[in-house]
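S.K.: Following is a predicted model, sequence given first.
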Amino acid sequence: MTTPPAPDHDPAPGAEVLTAREVLREPAEVAYADELAALAAADDRPRPPRWRLSPWAVTTYLLGGTLGDGTVITPKYLGSRRLMEIAVASLATDRALLLLGVPGTAKTWVGEHLAAAVSGSSALVVQGTAGTPEESLRYGWNYARLLAEGPSRAALVPSPVMRAMESGAVVRIEELTRIPADVQDALITILSEKTLPVPELDTQVPARPGFNVIATANNRDKGVNELSSALKRRFNTVVLPLPDTLEQEVEIVRTRVAAIGAGLALPADVGATSEIERVVTVFRELRSGTTADQRTTVKSPSATLSTAEAISVMTNGLALAAHFGDGTVRADDVAAGLVGAVVKDPVQDRLVWQEYLETVVKDRRSWADLYRACRELG
């Protein structure tokens, strides 16, 4: 395991300095530092200004591959190569990138790894909420210094966006459509003029080459705080879909559950992919409204039932098997998480789930243990 890079400032007096083994989750640039270093050493293709890797190497980092020296790059995203090429190419232009999709389609995951590969850091992040202020996108003030000294550069508190502009790096904005529309509009000048006006100091902060924005947004948030047409024009939009096939989704879940289990030091093994296949099959059938063989129509619940939720169900099952079972994930271990993922509305979703259990799960002989485990939960 790699050691995190040294901080660019001294820790506060008495603050604890954590090593790589003492953090719950390492950022992408730390967890995959060896792969990024190997790619940088082998990368002889043209790189945009201040990019750590060429667009080809960034795409290889995301999708995986084997380098000339035998180094294996693990895939971070299992899906369309063309989509990732479009996303990477967008960042090499003067237009920002918007990753759009339903919840659980790896938008944040892809954005983090893109920032890590392009700029060497994924730490510049703005988390969008209904209460996100304009200062989060522009700048704020140290009011103690402001009152004592008046407006000055020393009293100004830069936002992650401003720091990215000054350093020529990529900044991430999560859940852009959760941010109020009047706050969103602060991005228009930044993305079009590549400058951030600071009228209080009668100056502006120009963006250095390499600066760009990766934003994410949920399809389910349509109508919450939709982007203005002016802001939409400044983004190239890439829609991340749900996995095309059962096999692809199973592999995504298996890979992520194994990594999460190792990070949490869970002494359990997901074993064969049979439990994962059943959970993913349930999710896909309830999402699509029909069984895999197209013979039976089923009702869909209000829950999204995304790949991310399947990962959560299996991770919970891994913890149950580790601490209360024999170390191997079985139907009893995944049943509770499965029911909790499907039944979000205690009235409507419970009826949908009960009907699916009785008309689909019960008739599958190899799923008898799963049917029993779910029924025992009521």
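M.R.: Alright, I've got the coordinates.
S.K.: can we go C-alpha only for contacts and neighbour counts from here?
M.R.: Fine.
S.K.: contacts for stretch 104-124?
M.R.: The contact list for stretch 104-124 (C-alpha atoms under 8 Å, 6 or more residues apart in numbering) reads 27-29, 36, 50-53, 58, 61-62, 76-77, 88, 99-101, 160-161, 163-164, 169-172, 174, 210, 214-216, 240-242, 306-309.
S.K.: now the strands for the stretch 1-150 of the chain?
M.R.: 65-66, 72-73, 96-101, 125-127, 139-141 (DSSP state E, counting those that start in this stretch).
S.K.: Second structure for comparison follows:
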Amino acid sequence: MTLTDTAPAVMRPHAEDVYAHELALLAEQDDRPRPPGWRLSPQAVVTYLLGDGDRITPKYIGARRLMEVAVATLATDRSLLLIGVPGTAKTWVSEHLAAAVSGDSTLLVQGTAGTPEEAVRYGWNYAKLLAEGPSPAAVVPSPMMRAMETGAVARVEELTRIPSDVQDTLITILSEKTLPIPELGTEVQAAKGFTVIATANDRDRGVNELSSALRRRFNTVVLPVPGSVDEEVEIVSRRVASLGRALEIPAVEDTATEIRRVVTVFRELRDGVTTDGRTKVKTPSGTMSVAEAISVVTAGMTLAAHFGDGVLRPADVAAGIRGAVVRDPAADGPVWREYLETVARERDDWHDFYTAAREQG
């Protein structure tokens, strides 16, 4: 019996596992030139991301040109930096790009204020280091090093969260495509196919700004918020359906109305004006991102499935919306109450939602 036979089902499979059949189908039909080390041609990678209206499902809903620029960047010697506000699918796009290009989205460096230099370069097995001294066997490769050795895509999440001195360890890697190991008097040279996809949050400006030297090594693509209510509704609907299947949430009916309502509330509070442009509203301190809308709807579906009648109703999403809006009770509480009284209360088909939201406090 193998480990696979006994291991429990994972909560969130990697993109290359979930969409293995689509990647295999594209590879089989792909007759265009492929850059060295790539599993698919650039054209096929874009098709994988945007879908083909038939057997390939869309992973990103937005401008095709943005994805073409992103994929074309990866086919050059420059790395890709995806920038956007929270919820613009930066992580989602980087994962699927890595899955389509190199078949492995797991070579990930997670950026935080405590990310050490070893996470980008390499570390040491100290037991072997003490016993044998510096040797190749004592080196603990980082995801970046493994990507260089195998000619794969390395991902760096939240680049501007990483301390500046650690960020700068990327400069030689990105410019020279080498990773020196001075202790061994050697270096790792990147195999063909190696590249880096980094993400950064617009809201993190001023945290750890990228140096001009590092920024020059990236081609930047800005991922915008969805351009319309319909586009955002489609994004939320697809992601909620995917999460529902992954979490095995029992089927819930009539989700479309509440998904559109959640998206409408989020967009109006984010934009500071109602969708018809007639009423200005105050904006809360939170981001009101697409990712948060997906979370609210998923939680509402869980309530409807396990504690309701299997139909997604206003009461199932009201508490989640309030929680997303009111991050700071003193500042955001009045914003939410004013929205309910001046906007939600005045809409004829929102009476159930208004009542449920008022009951939440």
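M.R.: Arrived safely. Just so it is clear, the structure is predicted and the values come from calculations on it, not from any experiment.
S.K.: What does the TM-score come to for these two?
M.R.: Put the two chains on top of each other and the TM-score (TM-score structural alignment, normalised by the length of structure 2) is 0.98; 361 aligned residues with a C-alpha RMSD of 1.4 Å.
S.K.: For the aligned partner of residue 307 of structure 1 in structure 2, give me its contacts.
M.R.: Aligned by TM-score structural alignment, residue 307 of structure 1 pairs with residue 290 of structure 2. Residues near residue 290 of structure 2 by C-alpha under 8 Å, 6+ apart: 86-88, 232, 236, 263.
S.K.: at 7 Å instead, please
M.R.: Neighbouring residues of residue 290 of structure 2 by C-alpha atoms under 7 Å, 6 or more residues apart in numbering: 87-88.
S.K.: picking up where we left off before, looking at the strands of the stretch 1-150 of structure 1, which one is packed in the most?
M.R.: The highest average neighbour count among the strands of the stretch 1-150 of structure 1, using mean count of other C-alpha atoms under 10 Å, belongs to strand 96-101 at a mean of 23.
S.K.: quick one: contacts of that one?
M.R.: 87, 90-91, 107, 212-219, 234-241.
S.K.: switch the cut-off to 6 Å
M.R.: Contacts with strand 96-101 of structure 1, where a contact means C-alpha atoms under 6 Å, 6 or more residues apart in numbering, come from 107, 212-219, 235-240.
S.K.: Make a PyMOL selection of whichever of the residues you listed turn out to be buried.
M.R.: Buried residues among the contacts of strand 96-101 of structure 1 (16 or more other C-alpha atoms under 10 Å), as a PyMOL selection:
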select buried, resi 107+212+213+214+215+216+217+218+235+236+237+238+239+240
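S.K.: Where do the helices of the stretch 51-200 of structure 2 begin and end?
M.R.: Secondary structure of the stretch 51-200 of structure 2 (DSSP state H, counting those that start in this stretch): helices at 64-74, 90-102, 126-132, 143-150, 164-167, 170-176.
S.K.: Turn those into TSV, columns for distance to residue 297 of structure 2.
M.R.: As requested, the helices of the stretch 51-200 of structure 2 are arranged in TSV below (distance: least, C-alpha to C-alpha, whole Å):
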stretch	distance to residue 297 of structure 2
helix 64-74	27
helix 90-102	18
helix 126-132	47
helix 143-150	34
helix 164-167	36
helix 170-176	39
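S.K.: who wins for proximity to residue 313 of structure 2 among these?
M.R.: With C-alpha to C-alpha, the closest approach to residue 313 of structure 2 among the helices of the stretch 51-200 of structure 2 belongs to helix 90-102: 28.5 Å.
S.K.: Just want to check the distance between the counterpart of residue 24 of structure 1 in structure 2 and residue 89 of structure 2.
M.R.: In structure 2, the residue matched to residue 24 of structure 1 (TM-score structural alignment) is residue 11. To residue 89 of structure 2, residue 11 of structure 2 is 20 Å away according to C-alpha to C-alpha, to the nearest Å.
S.K.: of those two, who's got more company?
M.R.: Higher neighbour count among residue 11 of structure 2 and residue 89: residue 89, with 23 against 10, using other C-alpha atoms under 10 Å.
S.K.: Cool, thanks, talk later.
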